[in-house]
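>>> This is a predicted model, with the sequence first.
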Amino acid sequence: MSRPTARIAGLLRQTRHQIVLPLQLRGPFPRRAALASACALVACMAQAQAVRHALDLPAAPLERSLNELARLTGVQVLFASSLTQGRNAPALRGSFSAQEALDRLLQGTGLSARPQGGQAFTVEPASPAAAAGAGAALPEIRVTADAGRENPLGPPVRFAATRSATATKSDTPLLEVPQTVNVVTAREIDAQGAQNLGQTLRYTAGVLSETFGATSQFDIYTQVRGFRPDLYLDGVQLPYGAAGSGFASAVVDPYVLERVEVLKGPSSGLYGQSGPGGIVNMVSKRPTETPQREIELQAGSFGRKQVAADLSGPLNAEGTLRYRLVALAREAGTQVDFVDNDRRLIAPSITWQPDARTSFTLQAYHQTERNAHTLFNYLPIQGTLRPNINGRLPFERYAGEPDFDRLSRDQSWLGYSFEHRFSDTVSFRQNMRAARTEFEGRAITILQTGGLLPDQRTLRRTAANTAANASTFSIDNQLALRFDTGSVRHDALIGIDHRREIGDFDFGRRAAPSLDVYAPVYGQPIVDPGFNLSNTTSRLEQTGLYFQDQMRLGGWIATLGLRHDDAKTRTVNRRASTATQQSDSKTTGRIGLGYLFDNGIAPYVSYATSFQPVSGSSFGGVPFQPTTGKQVEAGLKYQPASGIGLFTASAFELTEQNRVTPDLANTGFNVQTGEVRVRGLELEAKTELIPGLNLTAAYAWLHHRITRSNTPSEVGARLYGTPDHQGSLWLDYELQRGALAGLGLSAGVRRIGATFDASNLYRMPAYTLVDIGLRYDLGRASPSLRGARLSLTASNLADRYYISTCNTTSGCTLGNRRTVIASLSYQW
């Protein structure tokens, strides 16, 4: 048995007594298949006409109302864009068949809906005169159920995503979410050449990614509104490795993702314990109804070589069984000598959908990484941030020992997503994942008590050894209800979830030989420190019960969420033979109110809270309480009736309390009197300016200060590594006609403001980076090359030297230098 297969089998054994199986589906499949195949066209049409739906649609532009009707009823509505342009639909409330609802929406528009059989209708002019009024030339007809209605788990219909399942754990238009949500799609990831999670978020307002520079091997070091977010995949939290401060955290390659979504602000009301800045939810690629296959070859800077494949489609003629297989293999260096970025991954998934109401998707993932050699490659402050008499240290300088250093990571998970709709008003969903990550890192790093000797070239170093692992089991059960109370329409969600994480962390350190960092000679003998400082095992269990109600009355939309969590943590110090246990219980929530105008403008206000357990105790032995977060946010969203863009503006005040701060009366102990406040403004625009020209623009202003601390010098200090100002602009244009049709050009600029270290002693200067991209559809040049595409991306085009972060103990890390990647892909 291969190692990946054995690992996944081990996960199955690990959880075989814990997995809650989805509801049993009764009735033999052959009988349903025979019944479906025997259903005549007229009978299907009659069934579509007979089914009635409880509808409550406000007056809105006709195109939006048709899209919403298709979403609510599950029928396909085919129409030409020019027919709906400039037309409005009346409010619709009551119980209607699909045909009746369409007739009401189209009344007085000069249009009519003609059944196409089964679950499809075509909107067309009711008479020749109406056709003339709508325009004589009709563009390509669009299928609303597939192209007109966006799947929040798939690619958007247009450039900008308009729906999300992250903010409410249900399919919700972003206009109706009373909180800021940023969505980065696979299309943007590909165009910008992003190679890790941090790079996918480069053009997102209020998010600072790649905080530890080019050699960081972790996804968790991302900041949202000044705080580190928790990472989720398909709505389920990924392993973190709390015992090892994140060394065992999971890393996901962007090639397996459909989109990345950032939910800003406290999110505990839905997701349980989390930081106040928000969460990042990655949405993985899933099996598709239609075949799609891609093979991609890459080559680029620092000896990069990569091959990837993405295969998907139905497994049987009925389309009830579908698969997807994503795989990648990479061998690559980095800008730092001796530091590689090799990776192998495979991500198979299979979907079983026996009928329109039931779906079960099984997903697996296995990834290995080798030869990274270092954790962060800290360099001394003199020679990077500050001047050095010997000059500036180059991008490629390596401060470790190539024969001693090593880094390896293995991660695997197995999970499923199940959904069954009992009716149009009641459905049940269940998401489960069992995961394990294993990390080993051995590195020579800068000595924390002092870096360079007086000659400003001899670097004092230390040898560190780290081993960490984390095993998690998570399950989330959701009951979705749709009902009316008088004139109010409710979309309610009742859920209960459970998460368990068990992790080990071993760490050791000892002195290592010094290095002339300006003329390094590697190969000095190093003694392995073993694990002489820490041997820790931790166990976290959390169970949460939550409720959410999205209420609609005309254009008003109110969102109310409430959640109660019980969390238990047990930490065993195997070295000292001691154990500590802590129990926390907390109730959090979210309340929001918005109004959706007919012109697509949606103002909103919201209040949300969060909590996060803290290990340790005070001088008196009293366990620390969880840190708490609260946020007030007011914003304005706008989506044109055409659905071609989304514009968001938000202002907020975010406060974190119960921060640990030194106990001045008892040296070596802490108390929870610290507080941080962040006030900010965020702007984001994603839209199609003209056919083929897409725009992404973002700006964030953050005023962040420590407002309470037992250390007087900290009061008024800025948060570590958080800029006051941050902005970006990305333009992508593809020629639509002419000899160069199919040629795409893109360019972006990113401006990151100045940041400070934790002590506010060192200021990292602001920097501006330029990125470009070029692609060409080779099929436009020759029909024999149809499906082939050539692309080129370059980040930090000017090869700007900049500092990503510094601190007083470890030194500084350098940002990513110019990186060029060429890709050749073939789709069929």
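Right, received. Where do you want to start?

>>> CA atoms for contacts and neighbours, from now on please.
Noted.

>>> residue ranges of the helices in the stretch 601-750 of the chain, please?
Shown for the stretch 601-750 of the chain, no helices are assigned by DSSP state H, counting those that start in this stretch.

>>> next one: the stretch 251-400 of the chain
Under DSSP H, counting those that start in this stretch, the stretch 251-400 of the chain gives helices at 268-271.

>>> does residue 420 really touch residue 429, like I thought?
Yes - the pair residue 420 / residue 429 is scored as a contact, 6.6 Å apart, by C-alpha atoms under 8 Å.

>>> What is the one helix or strand residue 231 maps to packed up against?
Residue 231 belongs to strand 230-233 when assigned by DSSP states H and E. When contacts are defined as 3 or more C-alpha pairs under 8 Å, 6 or more residues apart in numbering; DSSP states H and E, strand 230-233 sits against strand 278-284.

>>> helix/strand/coil for residue 11?
Assigned by DSSP: H, G, I helix; E, B strand; the rest coil, the conformation of residue 11 is helix.

>>> ok, second structure coming up, stack it against the first:
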Amino acid sequence: MNRWHLVLGGAIAGALLVSTSPQEVNAEDGEPQGRGSKQEATSPIPRRKELPHSAKTVREWLAQVREAEVQNSVRVLDVRVTPTGNELEITLETENGKPLLIDATQFRTEGNSLVADIPNAVLALPDGQEFSTDNPTEGITSVRVTQINPSNIRVTVTGNNALPTQEVTLRTGDLVYSLKPEGDAPDEEIVVTGERQRGYFVPDATTGSRTDTPIRDLPFSVQVVPLELLQDRQVQRVNEALRTIAGVTPGQSSQSAFEEYTIRGFSSGFSGGNILRNGLRDATNTSGIALPNIEQIEVLKGPAGALFSQGSPGGTVNIITKKPLANARYSLEGLIGNFDTYRGSLDFTGPLNDAKTLLYRLTAGAYSSGTFIDFFDRRNYAIAPVLTWQIGEATKLTFEGEYTISQQPNDRGLPAKGTVLPNVNGTLPRNRFIGEPDDQLDKNDRYALRLGYTLEHQFSPDLKLRNTFRATRLRTPQNSLFPQALLDDERTLERELVVADDQFQDNYTLDTNIVGTFKTGTIAHKVLFGVDLNRNIYGGRGIQFALSPIDLFNPVYNQSEKTLIAEFPSEPITSDLLGIYLQDQIDLLPNLKLLLGGRFDIVSQKIDFADGSESFQQDEAFSPRIGLVYQPTDWLSFYASYSRSFLQNVGSTFERTLFKPERGTQYEVGVKADWLNRKLSTTLAFYQITRSNVLTSDPANPNFSIQTGEQRSRGIELDIAGEILPGWKIAGGYAYTNARITADTTFEVGNRLNNVPEHAFSLWTTYEVQTGSLKGIGGGLGLFYVGQREGDLGNTFQIPGYVRTDLSLFYRRDNLRIGLNIENLLDARYFEASESDLRVFYGAPFTVKGTISYSF
């Protein structure tokens, strides 16, 4: 009998045992009777007025649900912790030996703790207190059994700075469950392991709080794209990976060298502040992302200034990279597709010594592809070594490196006339290229080297220090060709070229924080305090040329002539940031949680001009956030929150008044639910974000700006991810977004923000046969609907909505996976995004990719 049969058998056996021991009810006082009750099976039929009245409000319904849960709960009268050799056994003694209903597939790890939640159980210990014992064995600092709500208890086993290394079992009656994620079955006993299964539901994420906190306990919408979903969809970009997150839509072409998107109506921009790597901001993160090195992608919706400093108010994306594992594993993958697409990658990990105190991981990949656009080829290469040193039981040091190369032309799209608008000459084909095949005239090469470390030290079970540093060196020799104007004949496109051969960007980030847990009376606190520093230096010489125009309907390439317009000397821009942040997660009651946080930032920017002079500006900003979570049951959370963000605006008005930082303010309420034994997660959110201090043209002095601009986004979002039935997984959501200009001197108040659909829907679902001769065969279906959007802030033209259909077929058995992925199955003609009336981006046509991967 294999492990998963034991899991299923144990869960079914527990359910059957509970269902065959019903409580009998005394007709006079309604109290439950034990097995020795003399109450007859037949009782007078109660009259209607004697029955409990139906709930007329949500409060009454929840009260009745809680009362029923408590009445049907099994009482735990004693807890015993017994160490034997290399094993620790936790025994739960129940009243009359009644069995507990345990679904061990929901056992999980949180930081350095093993956690098991047990429903329909009430602690009834002799002293009336929750159970706890410290240091029962070497390597385990504590065992806790607590009442997390009126009808559920939690068993928590905490290791010393790491997960316990010895076997930890939970015994109730004749059933024994292993809490260890990779525990082996003891002889002649039914053992259920808590190994995390593959799936789309991820219960924990660090992005929402910078601490190990379950998503259901956070007063914000946090969504996760796990590794399995990335593999099932075979995405090649972060933008594409985010399509299953409600409220996130592409802001750029899929062929762009940059990752840009809109969240809740607001663009992420190119500053890099809205894309983090392992919680660290870095202005270079918008490009050169190594997909083979991604473990999962986390999305915090709404302003995140209280945690991560500057950024757009729409949301923040955090890329979690892969870390070394204690057990050796080697994976190889190959891909081939149309448009001459080829990709190969490897992922090796394991220990470097017998004590497993030195672990490594190496990921690498190479990707080469043509595209549906003429003369547009892409090449990407990446290698990422990681080394973890467990210095002692309480101290761990991880070194990380990553080097990426990206080579391609610039995708500048096509004019609106001839794509989304009529053109007297006809319709432009989606394969039309407005650049030049010669890479000396059009290229965007990016070479990024990232090096850093993370040092973690556990002073005690309640106090942990984390220190992280990363340095990035980005070199981007670029010939940037772009459209300048479409002439009256609607076919002649004027073009310009900017050559920046020595363009560079260096970024340095240092973050130190400490997390401590303590109690003030009965109120529990988890406090985060941190300081971070960031420096970003950007520069490069530029030469501007006018290029020969191109006939969009009859292009002739490799005959362009350059005419010098201007030269720009290298004038480096240095941006510095100092941030201090503080957060307290407070458990007011077992089912009532309060989050208070704030961050103070000092940001500055200095420009060193070629004549020896300089320009300097410094701003300060405080970004607070507050949230409340109420959990009537352990699977349901109601929340409300307030949060702010900021972004430095460099420059001054005509009167030489410095600009204030742009601010974002959000109010959000919502509900989260973990259904189907915590295998399916849903989040329903209602929000309003106001973006203020937006720069807009000065009506009296058109060459200057003033700060009267304001934009507002209101919306509703529904996210869903997880497993509906064994083998049937789902990820997707729906978003209604009403994003408009509310104050401006250039654009009309009431205009919609560009690239923001009012309605968007996504669905990705797969099914894999679980048993029998067809086990491992599966398929997936994706539907992505993006509604009509405005093409620019002036609302002068619209981008039509579209539905894209994707399909996958795969076979997975043991260590082998073979897959076939088709994007745009019906070959729909659609448009991904728009920057202006000269830059509208077609979506890719029918695309097919075949993959094969093997692990050993």
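On my side now, so go ahead. Everything numeric in this text was worked out from a predicted model, so none of it was measured.

>>> so what number do they get for TM-score?
The TM-score (TM-score structural alignment, normalised by the length of structure 1) is 0.83; 733 aligned residues with a C-alpha RMSD of 3.3 Å.

>>> what does the strand holding residue 231 of structure 1 correspond to over in structure 2?
Here strand 230-233 of structure 1 aligns to structure 2 at residues 274-277, judged by TM-score structural alignment.

>>> ok so, going back, point out the other helices and strands that whichever helix or strand comes after the strand holding residue 231 of structure 1 packs with.
Counting by DSSP H and E, the element after strand 230-233 of structure 1 in chain order, helix or strand, is strand 236-237. For strand 236-237 of structure 1, the packing partners by 3+ C-alpha pairs under 8 Å, 6+ apart come out as strand 426-446, strand 458-485.

>>> quick one on the thing from earlier: if I look at residue 420 and residue 429 of structure 1, which residues touch both of them?
Common contacts of residue 420 of structure 1 and residue 429 (C-alpha atoms under 8 Å, 6 or more residues apart in numbering): none found.

>>> So what does residue 548 of structure 2 match up with in structure 1?
In structure 1, residue 548 of structure 2 lands on residue 513 (TM-score structural alignment).

>>> Check whether its match really touches residue 460, as I assumed.
Yes - if you go by C-alpha under 8 Å, residue 513 of structure 1 and residue 460 touch, sitting 7.2 Å apart.

>>> Which one's more surrounded, those two?
residue 460 (23 against 15; other C-alpha atoms under 10 Å).

>>> residues of stretch 419-437 of structure 1 that come out buried?
Applying a neighbour-count criterion of 16 or more other C-alpha atoms under 10 Å, one finds 419-421, 424, 427-437 buried in stretch 419-437 of structure 1.

>>> Per the alignment, name the residue of structure 1 opposite residue 669 of structure 2.
Checking TM-score structural alignment: residue 669 of structure 2 goes with residue 634.

>>> Just give me the neighbour total for residue 14 of structure 2.
With other C-alpha under 10 Å as criterion, residue 14 of structure 2 counts 17.

>>> and the spatially closest residue to it that is not a sequence neighbour, how many neighbours?
Spatial nearest neighbour of residue 14 of structure 2, excluding adjacent residues (C-alpha to C-alpha, 6 or more residues apart in numbering): residue 101 at 5.2 Å. Neighbours of residue 101 of structure 2 under the rule other C-alpha under 10 Å: 23.
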